[in-house]
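*Asks:* got a sequence here, can you model it:
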Amino acid sequence: MTGSEDSPAFRLAYVPGVIPAKWVRIWNERRTDVPLTLLQVSAAEAVGLLLGGDADAGLVRLPVDRSVLSAIPLYTETTVVVVPKDHVVAAVDEVTAEDLADDIVLHPLDDTLAWERLPGRPAIERPATTEDAVDLVAAGIGVLVVPQSLARLHHRKDLTYRPVTDAPESRIALSWPENRTTDLVEDFIGIVRGRTVNSSRGRREEPEAQQPKTKKRPGTEGAARKPAAGRSAGRGGGAGKGGAAGRGTRQGKPRRK
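*Replies:* Down below sits the predicted model:
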């Protein structure tokens, strides 16, 4: 781990659909000395941004090239199909890919799902973006299968979505260049993993205060401790059955009134 940070702020890239607000809030509470800068990028641009040094870390969609990027998987998204509200799919709780066999299923160029075989019937051409595909769904051209966060991001009042139980899923991960695991990156790793502010990992460690050692005089090893003044060295030590603390009685002469 390198111990220096060249940038005055921690730069965090994130792809569409990811909401980093909770982690940003915790960062701002813990690292008031280092501002966090958010960079929203497309899923296709995220890796290049990290490798080019334009971001310190990123919330990205897997897979990434593990030979050059480190990655910590955070969560897996539900995959849904976006349809018009009057579509037959809107009447059920969930569907399978086979249920979409008669539909035109749009496949945008920025699709984030790793399909082995696309469901439904293909469109004449592929939309450039997921946002364009959502507009085509609203126009009645077809349906769209995407991670749920993207369906929410591009929500429209005339559209709805339902889970597709056997579709590929998209996983979100925190990723950063393997050769640039800085102290600030470690701090952010600690935040996304839920570590407390006092955790020994995920933050710069402070040296523990050294307690002064008491020197022993030669020849005192194993010797009995001398009783404190005013206390009996006998059995019970003043706190036993017959001691002052045992019955609450006073020792010595009573005070004059």
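*Asks:* going forward, measure contacts and count neighbours with C-alpha atoms only.
*Replies:* Will do.
*Asks:* just say helix, strand or coil for Asp187.
*Replies:* Assigned by DSSP: H, G, I helix; E, B strand; the rest coil, the conformation of Asp187 is helix.
*Asks:* second input sequence below; structure requested for side-by-side comparison:
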Amino acid sequence: MMFYQICRFIICVFVSQILIVASAQARDLLIVGSSTVSNHIFWHKKEEYQNNSGIMFDVIPSSSGRGIMALAQGRADIAMISSDLGSLVAKLNTMGEEQLNPDDFIVHPIAQSKVVFIVHPDNPLDHLSRAQVRDILTGKIAQWPDLRSQALGDIRVVTEHPTGGMYRWVETHVTDGSPFVAHKTVMQNAPQVALVVSQDKNAFGFVSNATPDEQMRRAKIVDVPDLDATQHLYFVTRVENTPESADVLISYLKEILAK
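*Replies:* Okay, the predicted model is just below:
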């Protein structure tokens, strides 16, 4: 009798382990991070990609930094980022106690977008130079009349969260590392920036050209002809413990987006 009980116990343990593994393999992938990447790749496309790839996944847009942190902590299977991994990790390591190592991740280039600068539709400005954009963001130019917008007042700079990839891109390519103006309005992601700018006549911000019209609201894009605003977009996975389905999905999306 004891022998049969032991055998039964072993079989139950074995079956339970199989079920746990099967459950882990069958669960939906979780993709977290940059709202720019999310909009560029998944806007109105998620269901199509799931059906064609046979892989179920959830997408949570937030910021590049939050995506990397979720990936590092095992709370996500794929991170979405819109700046290079090295500079993003360096930024995150100055902001928190947890120190990340770029060598723990694999970067998958996936697409490109462009950073665009936006104002309220009633703002008469149609174009700015890169130097003027830099001076607005750093506070050197603080009033719209200094740019011949006489009917407007103090400039309200609106940005995404500092952990965002686009924030990091603008810091690197526009402000040349100089800090943004101290009294800026910080939103959680780029679509929220577009919402605020569309409502405030004195606002100035930046978003991706991948931002859907529904999220752009009425915000007006200002041309900056002397700035190459190309932004590279990436998926990131862990070197270890990445589900096979994550690599399969990334390969599928690369193939689709390359067409």
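*Asks:* residues in contact with the residue minimising distance to the centre of structure 1?
*Replies:* Of all residues in structure 1, the one closest to the mean position by Cα atoms, centre = their mean is Val192, 2.2 Å from it. Residues near Val192 of structure 1 by Cα atoms under 8 Å, 6 or more residues apart in numbering: 23, 74.
*Asks:* map it onto structure 2.
*Replies:* In structure 2, Val192 of structure 1 lines up with Leu253, judged by TM-score structural alignment.
*Asks:* what's the answer for Gly142 of structure 1, then?
*Replies:* Aligned by TM-score structural alignment, Gly142 of structure 1 pairs with Ala203 of structure 2.
*Asks:* what does Ile26 of structure 1 give?
*Replies:* In structure 2, Ile26 of structure 1 lines up with Tyr49, judged by TM-score structural alignment.
*Asks:* also Pro84 of structure 1?
*Replies:* Residue mapping for Pro84 of structure 1 onto structure 2 gives His120, with TM-score structural alignment as the criterion.
*Asks:* near that match, how many residues? Count them for me, please.
*Replies:* 24 (other Cα atoms under 10 Å).
*Asks:* that one reaches Leu195, doesn't it?
*Replies:* No. With contact taken as Cα atoms under 8 Å, His120 of structure 2 and Leu195 are classed as non-touching, separated by 9.9 Å.
*Asks:* list the contacts of the aligned partner of Val164 of structure 1 in structure 2.
*Replies:* In structure 2, the residue matched to Val164 of structure 1 (TM-score structural alignment) is Val224. Residues in contact with Val224 of structure 2 (Cα under 8 Å, 6+ apart) are 117, 127-130.
*Asks:* can you tell me the SS state at Gly3 of structure 1?
*Replies:* Gly3 of structure 1 ends up coil, using three-state DSSP.
*Asks:* now do the helices in the stretch 1-150 of structure 2.
*Replies:* Using DSSP state H, counting those that start in this stretch, the helices of the stretch 1-150 of structure 2 run over residues 2-26, 35-42, 46-53, 64-72, 85-93, 130-138.
*Asks:* buried set for stretch 162-179 of structure 2?
*Replies:* Residues 162-171, 174-175 are the ones in stretch 162-179 of structure 2 that count as buried (16 or more other Cα atoms under 10 Å).
*Asks:* make CSV from these and add distance to Gly54 of structure 2 to it.
*Replies:* Output for those, formatted as CSV (distance: Cα to Cα, whole Å):
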residue, distance to Gly54 of structure 2
Pro162, 35
Thr163, 32
Gly164, 30
Gly165, 30
Met166, 31
Tyr167, 34
Arg168, 35
Trp169, 34
Val170, 37
Glu171, 39
Val174, 41
Thr175, 44
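*Asks:* so which of those residues are in helices?
*Replies:* Among the buried residues of stretch 162-179 of structure 2, DSSP state H puts 165-171 in helices.
*Asks:* so how far is Arg162 of structure 1 from Asp187 of structure 1?
*Replies:* Plainly put, Asp187 of structure 1 is 37 Å away from Arg162 of structure 1 if you go by Cα to Cα, to the nearest Å.
*Asks:* what about these two, which has more around it?
*Replies:* Neighbour tally, Asp187 of structure 1 and Arg162, criterion other Cα under 10 Å: the higher count belongs to Arg162, 22 against 19.
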